[in-house]
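**Q** sharing a sequence plus its predicted fold:
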Amino acid sequence: MDYRPDAADPRFLLEQVLDAPARLRALAPFAEVDDGLMGQVLEEAARFVGEVIAPLNAVGDAVGARFDAGKVTMPPGFAAAYRAFWQAGWPALACAPEDGGQGLPWVLEGVLYEWLTGANHGWTMAPGLLHGAYECLKHHGSAELKARYLAKIASGEWLATMCLTEPQAGSDLGLVRTQAAPQADGSHRLSGTKIFISGGEHDLTDNIVHLVLAREPGAPPGPKGLSLFVTAKFLDDGARNAIHCERIEEKMGLHGSPTCVLRFDGASAWRVGEPGRGLAAMFVMMNAARLHVALQGVGLLEAAWQKARAYAGERLQMRAPGSGRTAGEADPIIRHPAMQRVLDTERAWIDGLRVLAYHTGMELDVARHHADPARRQAAQQWCSLVTPVLKSLCTEQGFAGASRLLQVFGGHGYVREWGIEQHVRDARITLIYEGTNEIQAIDLLARKVLPDGGAALVALLEQLAQEVDGAAADGPETTDRLHDAARLTRELVAAAGRQAALPYEAADDFLRATGLALLGWAWHRIARAPGAQDARWAVPHQALRLRVLPEYGMRAQILRNQCRAAAGARVD
């Protein structure tokens, strides 16, 4: 019943479906990356995650992080596993060689963190923000700050946090009150309280680096008055900084990850980037961070699926329809259509979401490294539009799918012995952090689609429709769905001009409909790949067409009803 990463499926999707080695070799930093190298990295990552990280999942949940007098002790085995992790070079996978990194494509890091989350979500929260902190300092930090922190963060020798939320300031960061008082030596002193800080205090590393949003004296109210600062648990001379952990939260899940309340009492800190540009400095890491969270949803869903598949293969109950067994004999429940339906449907979600996430991960690198500015811009456009869709779609399915897979266990799934209930508890937070899924939907529709009249998203959907092979089995329906999603976007843009509240009411359904259209495209790519006719891929593809994609029609109808209502028409 233990989670075991398997490199075979991700390799098939990367090599056969997405042609990743050739696409990545076209980028100068990855000219030496081929399928052999990618396969070797993935195989070794699967071994490490399965042997070192996965066995600690149960103890992390049962024992949890412990708080005592301002100090946090992590669950047994966590510190040793983290030491092995950073000393083996895993945090540095996608960091630049000049910073001590390995300079490999982001998508390999993405697969690694998908597996880490499936193996042990609580443990994975500790290194989860390392690459984001690295990117932020690399792009916005001064030479002095880079020299002080960058190599330690790139290697993972020091862990990092992101300190945004305050008791009165969640999604509305314009309400942040933490103050940053400038000092004569160019530093600042931070004063204020931050909440929900993952890994704000622990015993995994010798130091913890914090990126903190705060206001300087005289800064205007709202988001434009926020600046970004870097500080650390220990200063250069070894002295303890004025940062105090007041408590850790008692949570529904993620017991192995301390969620801290941090109090800054005049802590020494240094500004990152320009005054009043704190959110801009933070947003350099947002696409990658949100894609990481999307892959957390996929990883947790895969872990739940593995447990349910193993249990269903062993649990004997009744005769399956058409099995030919005599009265009193029993079949493994995997032969029963009700259980096959659940397993095949969630498999379809996992495979399709992986294609979308891996493709987006490669587009992140294209946006950074491609020689053609137009291609870089197109990649950035893809990431901007698709990342909020993925963050929402993957995490919702990670939670809902894990809950459905728990059903395979019956009453056994509700008790702790089998571990499936932990995945349901752990997955729930992914719908909330890194921007709630409601925020993702508003970001997509109100901030990215409406400002240009839907032109960018319509162009993307029409381009995907043109790529579809109309002669393939599901080609016509995939093309029709993408064209309809483009039409729906235009209709919603027009209706939004008549009712200001409409985009905010329709945002969730619009994101879901867009995501389902993209999921159909992803599976069309899978179905065209060599070997995809095997039952391994054909069975979940059929489940997708029968039980997943029909939801698109329902969401489209809801949105068109809202558009008609906004125009004053009756909706029956």
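**A** Perfect, I can see it now.

**Q** rest of the way, CA atoms for contacts and neighbours
**A** Will do.

**Q** which element is the residue nearest in space to the middle of the chain on?
**A** By CA atoms, centre = their mean, the chain has its centre lying nearest to Val293, at 1.7 Å. Taking DSSP states H and E as the definition, Val293 sits inside helix 286-314.

**Q** tell me the helix or strand right after that helix.
**A** Next element after helix 286-314 (DSSP H and E): helix 337-369.

**Q** that following helix vs helix 286-314, what angle?
**A** Interaxial angle, helix 337-369 versus helix 286-314 (axes from the mean of the first three to the mean of the last three CA atoms, to 10 degrees): 160 degrees.

**Q** and helix 337-369, how far out from the chain's middle?
**A** 12 Å (CA atoms, centre = their mean, to the nearest Å).

**Q** before we move on, what about stretch 183-195?
**A** Stretch 183-195 has its C-alpha centroid displaced from the chain centroid by 31 Å (CA atoms, centre = their mean).

**Q** and stretch 243-261, by the same measure?
**A** 21 Å.

**Q** you'd agree Gly313 is up against Met339?
**A** No. If you go by CA atoms under 8 Å, Gly313 and Met339 don't touch, sitting 10.3 Å apart.

**Q** which one's more surrounded, the two?
**A** Legend: neighbour count by other CA atoms under 10 Å for Gly313 and Met339, higher for Met339 (19 against 13).

**Q** please compare the first structure with the one that follows:
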Amino acid sequence: MQNYVPPVDDYRFLMTQVLGFDGAMAEMGLEVDSDLAATVLEEAGRLCAERLHPLNRTGDEEGSRLIDGVVTLPRGFADAYREFQEAGWASLSSDPEHGGQGLPFILQLWLDEMLSATNLSFGLIPGLTRGACEAIKAHASEELKAVYLPPMVRGEWTGAMALTESGAGTDLALLKTKAEPSGENGYAVTGTKIFISSGDHDIGGNIVHLVLARLPDAPAGVKGISLFLVPKFLPDASGGFTVRNAMSVGALEKKMGIHAQPTCVMNYDGATGWLVGEPHKGLAAMFTMMNAERLMVGIQGLGIAGGAYQQAAAYARDRLQGRSADGSRGPVAIIEHADVRRMLLGVRAFVEAGRALAGWTALQLDRAHRHPDGAERARADALVALLTPVVKAGFTDFGFESAVQAQQVFGGHGYIREWGMEQYVRDARIAQIYEGTNGVQAMDLVGRKLPLGGGAVAQGFFDMIAADLEGQATPVAAGTCEALQLLRDATAALHGADADRLGAAAVDYLRLFALVSMGWMWARMAAAAKDGTSAHSGKRAVADFFARRMLPQAKGLAAALSAGAEPIMALPADAF
């Protein structure tokens, strides 16, 4: 396989030429500039390329194992995690109050991209821990924060999220796990959860589970769900965490992909836990973690697409097949064939626009947490809420499609394990499913996010794009303006729509939203790529490809949206 090349030059271009990174940092009072940020990303990329990427295929082939109740990660994973943690990468963007480094979230999200590109199974471990920390920080008591946050922030302990049960997936109102009051303000948690990523492993340290369960007096439905912190190890008499809690791994899920990731069936047999937040308000507390995870999952789709692109482009430059278009030479490298270029450009056009949009969104999250002006914090927070389902679902849909296209470049070799491309396809698929399926994300966008502020948040975002594009004469700017108008029209048509109309429109609407957002980023990048370097001319060429070959999808999506719900709902359920 081709060695992974961290896209640090592209990160630097985005920070200095497109996203206004230095100005944003000064605005928020952070002593971080683009040079320091690029250095951090370069070091992170080196770890991903040299330490994690070589473990990706071996980890996939070996997989995690459960023997006599003990979960073991593939060879090399535990050692690599300790190196990752000891070097401080687990605490990169976390709050210094609890031992974090407090660096801007944009660096965290781009680190997540490189982790996903090189070893998705590994990257889930620190990613889930970071999300658990967010929920504990926002909702737990001061006592719980003091005990659990510092070692989790440092990465010495890890975290897991335990929502799903066999009969309660998206519909969490159906969950049956119980929590009974026990001694010293604790609870005894009993039930079985499935699909629990990083539920157990041999990295060392405690594993802190955030578990949704019902108290004895819980009302029915989601209004009766509470959140509990349930650690693998409880404190002993001397204050160390050595006492095994009453929780165990019933099985490791046998999965299509991410084989190295220990996805567990977890049994809680009266396990000791503590309430996080208020009774019966657990879903709101858990969504603090889930929203953070949804951005991370979107970046997983982006990272896999970028990693797959690098492999496919290298193969296309080396693989000799067929003759030149005029028939005068042969065999030629397949990069000369138009169809191969079409596939590679489609992947690259998504990856580079997605990377820019991820960076822009991460800067809004930084503003939401750090900006000195309260109104600006609220505005940025609303924009992050609007874009979270777009990043999660849009990036993972495009990411899976990109992995398939990159595999296709290899022809039959792409279907054979030794080239590594089939693993990208298998690993990418889960990102469209977990942390809320992409259909659920699309329903969240049209049902909950478009109405934010009476529709003002979405309209403000559209106005921002329009103002940015004004006066630009590039094909991508013109195409994005046209697609933006289609998006505005579709948004207006959905105002006040019934549930069937919203459900029928949701997925197509989200894709249209994603295309416009990426077109906006390509317009920004094309405007910034003004000099005569090969890198800048490459940006302009890919922007033109996006404008002429990908943005036209907007017209087809708009036509499908205008058909309404009738073509979908007309067939009776018993006719399927």
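**A** Nice, I can see it. Keep in mind that what you see is a predicted model, and the values were worked out from it rather than measured.

**Q** report the TM-score for the pair.
**A** Once superposed, chain against chain, the TM-score is 0.95 (TM-score structural alignment, normalised by the length of structure 1); 559 aligned residues with a CA RMSD of 1.7 Å.

**Q** how near is the residue nearest to the centre of structure 1 to Gln397 of structure 1?
**A** 12 Å (CA to CA, to the nearest Å).

**Q** cool, His292 of structure 1 as well?
**A** 15 Å.

**Q** same thing with Arg525 of structure 1?
**A** To Gln397 of structure 1, Arg525 of structure 1 is 21 Å away according to CA to CA.

**Q** after the longest strand anywhere in structure 1 comes which helix or strand?
**A** Scanning structure 1 for the strand with the most residues, using DSSP state E, yields strand 259-272. Using DSSP H and E, the helix or strand that follows strand 259-272 of structure 1 in sequence is helix 278-283.

**Q** okay, that following helix sits on what stretch of structure 2?
**A** Helix 278-283 of structure 1 corresponds to residues 282-287 in structure 2, going by TM-score structural alignment.

**Q** and that stretch, how far from structure 1 on average?
**A** Taken over the aligned residues, the distance from stretch 282-287 of structure 2 to structure 1 averages 1.2 Å (mean CA distance after the TM-score superposition for structure 1).

**Q** now that stretch, how far from the centre of its chain.
**A** 19 Å.

**Q** quick check: buried residues in it?
**A** The neighbour-count check on stretch 282-287 of structure 2 (16 or more other CA atoms under 10 Å) flags 282-286 as buried.

**Q** ok, now stretch 255-275 of structure 1?
**A** 255-264, 266-273, 275.

**Q** Ala513 of structure 1 touches Ala485, doesn't it?
**A** Yes. Contact criterion CA under 8 Å: Ala513 of structure 1 and Ala485 qualify, at 7.4 Å.

**Q** mind listing the shared neighbours of these two?
**A** Listed as contacting both Ala513 of structure 1 and Ala485 by CA atoms under 8 Å, 6 or more residues apart in numbering are Ala556.

**Q** and Leu301 of structure 1, what pairs with it in structure 2?
**A** Counting by TM-score structural alignment, Leu301 of structure 1 corresponds to Ala305 in structure 2.

**Q** thought that match was touching Ala117?
**A** Yes. Between Ala305 of structure 2 and Ala117 a contact is recorded at 7.4 Å, counting by CA under 8 Å.

**Q** before we move on, the earlier item: who has more neighbours out of His292 and Gln397 of structure 1?
**A** His292 (27 against 23).
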